[in-house]
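> What shape does this take:
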Amino acid sequence: MVVTAKRRAPWWTRLTVALGVLLLLPAAAVAGDPVPRSGLRGPLNILLAGIDPRGTHVRPLSDTIIVAHIPADRHAAYLFSLPRDLVVWIPPFPRTGSAGQYAKINAAMALGSETSPGKYDPAVGLELLADTVEGVTGIKRFDGGAVINFGGFKQMVASMGGVRMVIDQDVSSEHLRPDGTPRDVSAACRASKNCLRPYTGAQKIYRKSLHPVRLRPWEALDYLRQRYGLPRSDYDRQRHQRQFLKAVADQVGRDPARLTEVLSAAGDSLVIDAGGHALTDWLLELKDLDVRTVTTISLPGEPVFWNGKYLGEQFTPDVAGFFAAVGRDRVAAYLLDHPTLVDAATSRSRRP
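Here you go, the predicted model:
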């Protein structure tokens, strides 16, 4: 199925706002006649987390944290990221015995995941991550959330035949050669475990493009991991991740026949929390949401130092105004007054 600018995608495919916001794809896959009433009301906030697939015996770190905000009028959707190194208060979590502490926000998932000694459950960790993000943003509660590990990410991209997206700046891979094989570790770093950037040799390079280019699964994952050498480091990486979500949503919406295949590819790598609502509620509530209304937002931050030592990141004071707008469901008006927060538009593909 090909969708052009003159014809909106069917409503059930438009549920794929930013990877279906992960939460909504299952509903689309089983869509029938929607129930006449949804249990969801008002603005919606959904928490998305990406973790490293190192097994249930290793603490998961949420290196990707994205919030999707959908206004009460359902006419738009907004995506913004929280830096993984954001220094925050992580509240106590009696369920796993974790004490409250100041730490980088990506530790919240790990601290909330240990359900028994040496065993970790990301679904439980998502609860503490949500509590932490709520404290940072002022969001009173999340209506739903999802966790996907990067292995599942690659499988989903493979099931789509790759992803087409604009590369908005030259990006050199820290980890891979041009053919996708791992780069060598330098001799000096083989003898030391303290090397920040241990790799050497030829690098895979993703060149800036004016139009979408196809990324194979390993390229997509590699591209979204990169921060070294970028002008704004992790903030550039966060933007690339948001751009990717938007590209995936667009691509799945253009080829709805592959929707079930994409979901099946994720398997156990995808954990969904529907916030106590039936998936048919999500289906009905977002039936008119168009993926082309998704706006991605860059929130400014800066490093935190103590006695010359880097501790992590913090948001600049003016970000509080944006979070207040989220709480009041006034994001569109806020962005009109603060247009620099909106990520620059990228070209769209006309291909299915």
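> Every contact and neighbour count from this point should use C-alpha atoms.
Will do.
> helix/strand/coil for residue 224?
Secondary structure, DSSP: H, G, I helix; E, B strand; the rest coil: residue 224 is helix.
> Now do the same contact list for it.
Shown in contact with residue 224 (Cα atoms under 8 Å, 6 or more residues apart in numbering): 237, 240-241.
> can we see that at 6 Å?
residue 241 (Cα atoms under 6 Å, 6 or more residues apart in numbering).
> That one and residue 137, how far apart?
24 Å (Cα to Cα, to the nearest Å).
> in the protein, which spans are helices?
17-20, 25-29, 107-113, 122-137, 150-159, 187-190, 217-225, 234-254, 259-266, 279-285, 319-327, 331-337 (DSSP state H).
> Would you reformat those helices as TSV and include distance to residue 97?
Supplementary listing: these in TSV, determined by distance: least, Cα to Cα, whole Å:
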stretch	distance to residue 97
helix 17-20	33
helix 25-29	33
helix 107-113	8
helix 122-137	11
helix 150-159	27
helix 187-190	37
helix 217-225	31
helix 234-254	31
helix 259-266	31
helix 279-285	32
helix 319-327	30
helix 331-337	37
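> Quick one: closest of those to residue 166.
helix 234-254 (8.2 Å; Cα to Cα).
> before we go on, could you also do this sequence so I can check it against the first one:
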Amino acid sequence: MTDSAGIPGGTPAAGGGPRPPRSRRRRLLRWVGLGMALLVLAGAAAGWWLYAKLDGNIREDSSATAELERYERERPLHLIGGAQNILVIGSDSRSGKENARYGQDQGTQRSDTTILLHLPADRRSATAVSLPRDLMTRIPSCLGTDGTRTEERFAQFNWAFQWGGAACTIRTVELLTGIRVDHHMVVDFRGFKKMVDAVGGVEVCLKTPVNDAEAKLRLPAGRQTLQGEQALGFVRARYSLGNGSDTERMERQQQFLASLVKKVQSNGVLLNPARLYPLLDAATSAISTDPGLASLRGLYELVRGARDIPTDQIRFLTVPRKPYAGDPNRDELLEPEAERLFRQLRLDQPITVVPARPDPSPQVARSASGRSEGPRDQGNRPGNGTTPPVTPVPTFTGTTAGTAACR
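Sure, this is the predicted structure:
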């Protein structure tokens, strides 16, 4: 028995089999659709869980905000719309088991590192200015953790954080610089180590071996990649590296941070989920911030405008200073250079940075726009009748994130 095509009844047609009943096809499509919907929901749930976890990591420093509001009338005005100044404070707190190895927890903490980060309105550059912990300056009356208020006094800069936390440090910086601090972050030892580990370590080069018992650091000479614990010891070491001054330690911190920024901007981190999530988890769990940044949305808005800044336009420098007249082991501002730097930051003007150890050849400084400003030793030469005199470009010693860690 054959059908109209000449194929015996019940025999499958060449190249295929009998089509399933329509009801079966409908059930199959429904199951496929349900499976895809479940996958989408699972992905959304996982994304929301990750967002909630990272968002919940961030600690809000509402007490500092309340204290700053009390002195709002005394604070500097924000002069340039769109520009932002973020104060990054590295706390030397010994609280917690992970930090116990760095000394006994006495219930107090000081700012081991303080950096004023300036993001200009055009977001084409970034300038990070280190403020020496030993800088002698005026510290205002501040609210202590015990509820009492300290007296205004002239003292070492890092005492501000011990006496009144982030709010006292911010007010001290504003008195010192005349720059309005828009946001602040406090990072502790544990958070710093986690961020370094999250990016797979940071490369440094050492001319000589290091053996620093106080910083818990032993390193051979040469090129090497430091993981979290070693990295913390490296940026904290003082007496076993260089001449033992805090000046050299700040330069070392700036070079390390420049290498860290370069590593974070590399594809090996930003395009690698296995490294990006640990970095985000470490960064968010390491900081306490003002309410404006105390959320993933707030941090994202801050980072979004700065993520495309070229590494050679991310600059690190130390505020101009000199040995304090009353104690050579302390610092004081070097004027008028310090005020010139503060004024440029207040007015959102380009900052020009030259290498900390330039070679003997004339330096050609580059402004924030990247254009050549000419050799530094020609800035004050008078005109020859046909060319107007060149206005000297203020330059500051420092480094950039584009500078290689090892050469």
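> Which one of the helices of structure 1 lies nearest to residue 53 of structure 1?
helix 150-159 (5.9 Å).
> what's the mean distance for that closest one versus structure 2?
Helix 150-159 of structure 1 differs from its equivalent in structure 2 by a mean of 1.9 Å after superposition (mean Cα distance after the TM-score superposition for structure 1).
> what does that helix correspond to over in structure 2?
The aligned range for helix 150-159 of structure 1 in structure 2 is 189-198, by TM-score structural alignment.
> Buried residues in that stretch, which are they?
189-198 (16 or more other Cα atoms under 10 Å).
> Report the two of those separated the most.
189 and 198 (14.5 Å).
> how distant is the match of helix 150-159 of structure 1 from the center of its chain?
Counting by Cα atoms, centre = their mean, to the nearest Å, stretch 189-198 of structure 2 is centred 12 Å from the centre of its parent chain.
> Next: stretch 258-275 of structure 1.
On Cα atoms, centre = their mean, the centre of stretch 258-275 of structure 1 falls 15 Å from that of its chain.
> Next: stretch 177-189 of structure 2.
That offset, for stretch 177-189 of structure 2, works out to 11 Å (Cα atoms, centre = their mean).
> likewise stretch 284-299 of structure 1?
Distance, centroid of stretch 284-299 of structure 1 to centroid of chain: 14 Å (Cα atoms, centre = their mean).
> buried residues in it?
284-292, 294-299.
> Just the terminal-to-terminal distance for it.
Using Cα to Cα, first and last residues of stretch 284-299 of structure 1 are 31 Å apart.
> Closest to residue 276 of structure 2 out of the buried residues of stretch 189-198 of structure 2?
residue 198 (7.7 Å).
> Look up the closest residue to residue 109 of structure 1, ignoring the ones flanking it.
residue 125 (4.4 Å; Cα to Cα, 6 or more residues apart in numbering).
> mind listing the strands for the stretch 51-200 of structure 1?
62-70, 77-81, 87-90, 101-104, 114-116, 119-120, 144-149, 163-165, 171-172, 184-185, 199-200 (DSSP state E, counting those that start in this stretch).
> CSV for those, including mean neighbour count?
Shown next, in CSV, are these (neighbours: other Cα atoms under 10 Å):
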stretch, mean neighbour count
strand 62-70, 22
strand 77-81, 23
strand 87-90, 22
strand 101-104, 14
strand 114-116, 16
strand 119-120, 18
strand 144-149, 23
strand 163-165, 24
strand 171-172, 22
strand 184-185, 16
strand 199-200, 18
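> Nearest to residue 42 of structure 1 among the ones you listed would be which one?
strand 62-70 (8.9 Å).
> Mean distance of that closest one to its aligned residues in structure 2, please.
Mean for strand 62-70 of structure 1 is 0.8 Å (mean Cα distance after the TM-score superposition for structure 1).
> so where is that strand in structure 2?
With TM-score structural alignment as the criterion, strand 62-70 of structure 1 aligns to 111-119.
> Touching the matching stretch from outside, list them.
With Cα under 6 Å, 6+ apart, stretch 111-119 of structure 2 has contacts from 83-92, 126-131, 158, 161.
> Repeat that for stretch 313-325 of structure 2.
So stretch 313-325 of structure 2 is contacted by 125-130, 254, 330-334, 338, 398-401 (Cα under 6 Å, 6+ apart).
> Would you show me how to pick out the buried ones of the residues you listed in PyMOL?
A single PyMOL command selects the buried members of those (16+ other Cα under 10 Å):
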select buried, resi 125+126+127+128+129+130+254+330+331+332+333+338+398+399+400+401
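> Show me what residue 232 of structure 2 aligns to in structure 1.
That one, residue 232 of structure 2, aligns with residue 221 by TM-score structural alignment.
> For its match, grab the count of nearby residues.
Residue 221 of structure 1 has 17 neighbours, counted by other Cα atoms under 10 Å.
> Nearest spatial neighbour of it, chain-adjacent residues omitted?
That would be residue 154: by Cα to Cα, 6+ apart, it lies 6.7 Å from residue 221 of structure 1.
> The one you found reaches residue 217, doesn't it?
Yes: with contact defined as Cα atoms under 6 Å, residue 154 of structure 1 counts as touching residue 217 (5.3 Å).
> what's the nearest residue to the residue nearest in space to the middle of structure 1 if we skip its chain neighbours?
The structure's structure 1 has its C-alpha centroid closest to residue 66; by Cα atoms, centre = their mean the separation is 4.3 Å. Counting by Cα to Cα, 6+ apart, residue 66 of structure 1 lies nearest to residue 81, which is 4.4 Å off, once chain neighbours are set aside.
> separation between the one you found and residue 324 of structure 1?
16 Å.
> repeat for residue 296 of structure 1
Residue 296 of structure 1 is 17 Å from residue 324 of structure 1, by Cα to Cα.
> next one: residue 98 of structure 1
29 Å.
> likewise residue 255 of structure 1?
Counting by Cα to Cα, the gap from residue 255 of structure 1 to residue 324 of structure 1 is 37 Å.
> cool, residue 278 of structure 1 as well?
29 Å.
> Pick out whichever of these two has more residues nearby.
Neighbours were counted for residue 278 of structure 1 and for residue 324 using other Cα under 10 Å; residue 324 has more, 16 against 13.
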